[in-house]
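J.: would you be able to build a 3D model of this:
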Amino acid sequence: MLKVGLTGGIGSGKSAVASRLAGCGALVIDSDRVAREVVAPGTQGLAEIVAAFSDRVLDADGALDRAALGALVFADETARRRLEAITHPRVRARSAELAAAAAPDAIVVNDVPLLVEVGLAPTYHLVVVVQTEVATRLARLARDRGMDRAEAERRIAAQADDTQRRATADVLLTNDGSLADLHAAVDVLWRERLRPYEANLRERRPARSDHVVLAEADPTWPQQYARLAARIRHAVAPADLRIDHIGSTAVPGLAAKDVIDIQLTVPTLADADGPLAERLAAAGFPRLPGEWWDNPRPPGSGRWEKRLHGSADPGRPVHLHVRPADSPGRRYALLIRDHLRADPDQRAAYLMLKRELAASAPDSATWSTAKDPWFDEEHLRAEQWAAQTDWRP
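T.: As a prediction, the model looks like this:
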């Protein structure tokens, strides 16, 4: 199943997105609803809250008085963390039970207000963030919840800010327009990304394109890499494997195909097979079929074997190169990246070559082989630079 994390600040309209996704066919797990369930009267969760905060947080019927509890914890970080230690493990466990009961082809959307704050982003295949201007949120909280401005501002300040949420967002839905606009954006997301992603994930099928389109340098590529790397790290845990951003998207200011190249270092090539390959596929990075290797530099010294995975997400192409620690190809990928970062002249020369090749609209295979002569020479330049600077991978 495809696991989607949905979040947004209080008053952002996240619930409207969740409702629309449910209408499209998603299984929505509402963390707020689950949070109420795990502290209902008679539960161990409620008993622990009373033990921690006294019966002042109970109403006349013995149920949790959420307003009274909120007044205690929102202004006190220590108290809030104490509450979270009681409720969060229970919410996660119950949410996991609900997800496990879903159909194999389900798209499970976890509606989690504090997804960013508790660091859950890497556990999902995709994170959707709903973002709305603070002024709009304040107006909605006053209109829809009867919340006074001071309390609304305090609630907003207690959550992650927009910058923190954007850093976790694979999809950013802006909700400053009409409800119809928001619904239209959700429908496109469902049709063009979530459904194809789920099918690819279930079939262990990478989403890929063989047509080369050169994109201008995107300053968010490193941030996109960081999100992907966090998912990979979560997938391969408890193994502590080195993960690197390589290729042109790792070189600031360099135009590139809009594909994030990532290198995962394993002890041996045998470690790239078996359980590790399946864990990567389950996390959204299925292996590309066939045999894969790097062209040696200099030519003629034998091919450098590797494993290559792609991304099941049609909205974020990825090449995940799995190389053993002793592979010359692993060292080469890091060397060329660092040399291009350090040498503006070679960076400019490489960009010129890329533009010339892209103009002829080659397919991926032609694109790669056409660059080989330039990289044969670049390898020599990079090795000289490495010796002069005492570079190490």
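J.: please count neighbours and contacts with C-alpha atoms only from this point.
T.: OK.
J.: the helix ranked longest in the chain packs against which elements?
T.: In the chain, taking DSSP state H as the definition, the longest helix is helix 77-100. Packing partners of helix 77-100 (3 or more C-alpha pairs under 8 Å, 6 or more residues apart in numbering; DSSP states H and E): strand 27-30, helix 31-37, helix 44-53, helix 66-73.
J.: swap in 10 Å and give it another go.
T.: In this structure, helix 77-100 makes packing contacts with strand 27-30, helix 31-37, helix 44-53, helix 66-73, strand 107-111, judged by 3 or more C-alpha pairs under 10 Å, 6 or more residues apart in numbering; DSSP states H and E.
J.: one more to put side by side:
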Amino acid sequence: MLKVGLTGGIGAGKSAVAKRLVANGAVLIDSDVLAREVVAAGTPGLAAVVDAFGAGVLTPAGDLDRPALGAKVFGDDEARRKLEQIIHPRVRSRAVELAHAAPPDAILVNDVPLLVETGQAPSYHLVLVVEADHELRLRRLEETRGMTADQAAARIAAQADDQQRRAAADVVLENNGTLDDLHTQVDRLVRDRLRPFEEHVRSGTAARFGPELHIAEPDPTWPAQAARLIARIRHAIGGDLTVAHIGSTAVPGLPAKDIIDLMLAVPTLDEADALADRLGRAGFPQRLGDWADNARGLPGQTWPKRLHGTADPGRPVNLHVRVAGSPGWRFALLMRDHLRAVPAARDEYAAAKAAWATQHADRYAYGEAKEPWFDAEARAADDWAEETGWRPSTS
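T.: Here you go, the predicted structure:
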């Protein structure tokens, strides 16, 4: 089962995306619908709302008077938080029940308007955000919901802004064109990413990426992408284990293969093996074999580890699981910090990458060509560490 979080600002077109996902076979859990169910007449949720806000929020028939309740909470942050504390836990509990009832091969889409505001993003395999231009959203709210311009602007301002939603988004769907344009985006996403992602999660296999080599220009979003993945891993494994962004994509200004390298530090490799199933269910299945269990160390050495990939065909990831304090763990952090701190070393590595890329057409030959550089970098980084008093940091 693939768990997808869907969100977007009011008027952006989230409901249209949800409908198209359902048309493509997804199972939808709509938080707005659940929010109404949990405060329906006769429910404990409605009783809690009445206790908090008074009988004035009821209609003569005993149903929730939504306009009356809205008048009490809109613009009052304390009242809004009180209402959220009543509704949100009940909605989440009901969503869990529905998720358990879904087929094991489902693409399960949770439509959550306040997904970002409530911090739920790490609980999903993938987060989709629907966006539209501010003026277009205002016009839609006026035309389709009968709001005044001031009311529409106030509703938009009360939610997370586009920047906050983008920070949580694995995929952004732009809805500034026609409905057909939006449907084309959704259909392509389901075909090329969501369906294979679900199959990989269910089978516990990593997505395969071709051997073709491409060195990308530095992407300023790499750290934010890594942060989302790290939050997902921490949510999956719990506890206080650290996960760090390592490798070339963790060094600002350094060209790199568009692969996010992460490192999970564990007390022992037995602990790494015990976490393998949880990581797999979260979308990071283990890669097996000698090449995945060991990493090259200094001459004549190997540095044992476990290697996990990603079930997501749209975002290449290597998750290295190493024992905290081991030589491999130390070198990964030291190399990253050395290249961050010494621009000349970073630029020398960038130039070497460009030369290797012209000489080799695939990633594997390129990786072998880098081996002598790593020996030299290990010595230079160790000298720098001694000079500066460097200590490992996972940040």
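J.: any idea how far the longest helix of the first structure is from the middle of the chain?
T.: Chain-centre distance of helix 77-100 of the first structure: 22 Å, with C-alpha atoms, centre = their mean, to the nearest Å.
J.: same question for stretch 332-339 of the first structure.
T.: The answer for stretch 332-339 of the first structure is 25 Å, by C-alpha atoms, centre = their mean.
J.: what about that stretch, how far off from the second structure?
T.: Taken over the aligned residues, the distance from stretch 332-339 of the first structure to the second structure averages 0.4 Å (mean C-alpha distance after the TM-score superposition for the first structure).
J.: ok so, going back, Trp221 of the first structure is nearest to which of the helices and strands packed on helix 77-100 of the first structure?
T.: Proximity to Trp221 of the first structure (C-alpha to C-alpha) singles out strand 107-111 among those, at 25.4 Å.
J.: superposed on the second structure, where does the closest one end up, distance-wise?
T.: Relative to the second structure, strand 107-111 of the first structure is 0.2 Å off (mean C-alpha distance after the TM-score superposition for the first structure).
J.: which parts of whichever helix or strand comes after that strand are buried?
T.: Going down the chain from strand 107-111 of the first structure, the next helix or strand is strand 126-131, by DSSP states H and E. Residues 126-131 are the ones in strand 126-131 of the first structure that count as buried (16 or more other C-alpha atoms under 10 Å).
J.: in the first structure, what stretch matches the helix or strand where Tyr366 of the second structure lies?
T.: Assigned by DSSP H and E, Tyr366 of the second structure belongs to helix 363-369. Residues 364-370 of the first structure are matched to helix 363-369 of the second structure when aligned by TM-score structural alignment.
J.: helix/strand/coil for the residue nearest to the spatial centre of the first structure?
T.: Closest to where the C-alpha atoms of the first structure average out (C-alpha atoms, centre = their mean) is Arg227, at 4.0 Å. At Arg227 of the first structure the chain is in helix, as set by DSSP: H, G, I helix; E, B strand; the rest coil.
J.: repeat for Asp261 of the first structure
T.: strand.
J.: thought Tyr225 was touching it, still the case?
T.: Yes: taking contacts as C-alpha atoms under 10 Å, Asp261 of the first structure lies within contact range of Tyr225: 8.3 Å.
J.: anything in contact with each of these two?
T.: Here Asp261 of the first structure and Tyr225 share the contacting residues 244-246, 249-250, 318, scored by C-alpha atoms under 10 Å, 6 or more residues apart in numbering.
J.: got a winner among these for most neighbours?
T.: Ranked by the number of neighbours (other C-alpha atoms under 10 Å), these place Thr249 first, at 26 neighbours.
J.: contacting residues around it?
T.: Taking C-alpha under 10 Å, 6+ apart as the criterion, Thr249 of the first structure is in contact with 215, 217-222, 225, 255-262, 337.
J.: sorry, back to before: now the helix or strand following the helix holding Tyr366 of the second structure: buried residues?
T.: Note on helix 363-369 of the second structure: by DSSP H and E, the next helix or strand toward the C-terminus is helix 371-388. Neighbour-count burial for helix 371-388 of the second structure flags 374, 377-378, 381-382, 384-385 (criterion: 16+ other C-alpha under 10 Å).
J.: any idea which of these is closest to Val50 of the second structure?
T.: Ala385 (62.6 Å).
J.: confirm for me that the closest one is in contact with Arg336.
T.: No: with contact defined as C-alpha under 10 Å, Ala385 of the second structure does not reach Arg336; the gap is 11.8 Å.
J.: for Val171 of the second structure, which residues are in contact?
T.: 6, 126-130, 189, 314.
J.: any idea how far Ser368 of the first structure is from the residue of the first structure most remote from its centre?
T.: Farthest-out residue of the first structure from its mean C-alpha position, per C-alpha atoms, centre = their mean: Ala60, at 44.1 Å. Computed as C-alpha to C-alpha, to the nearest Å, the Ala60 of the first structure to Ser368 of the first structure distance reads 72 Å.
J.: check Gly23 of the first structure too.
T.: From Gly23 of the first structure to Ser368 of the first structure the distance is 44 Å (C-alpha to C-alpha).
J.: same deal with Ala71 of the first structure?
T.: Distance from Ala71 of the first structure to Ser368 of the first structure, by C-alpha to C-alpha: 61 Å.
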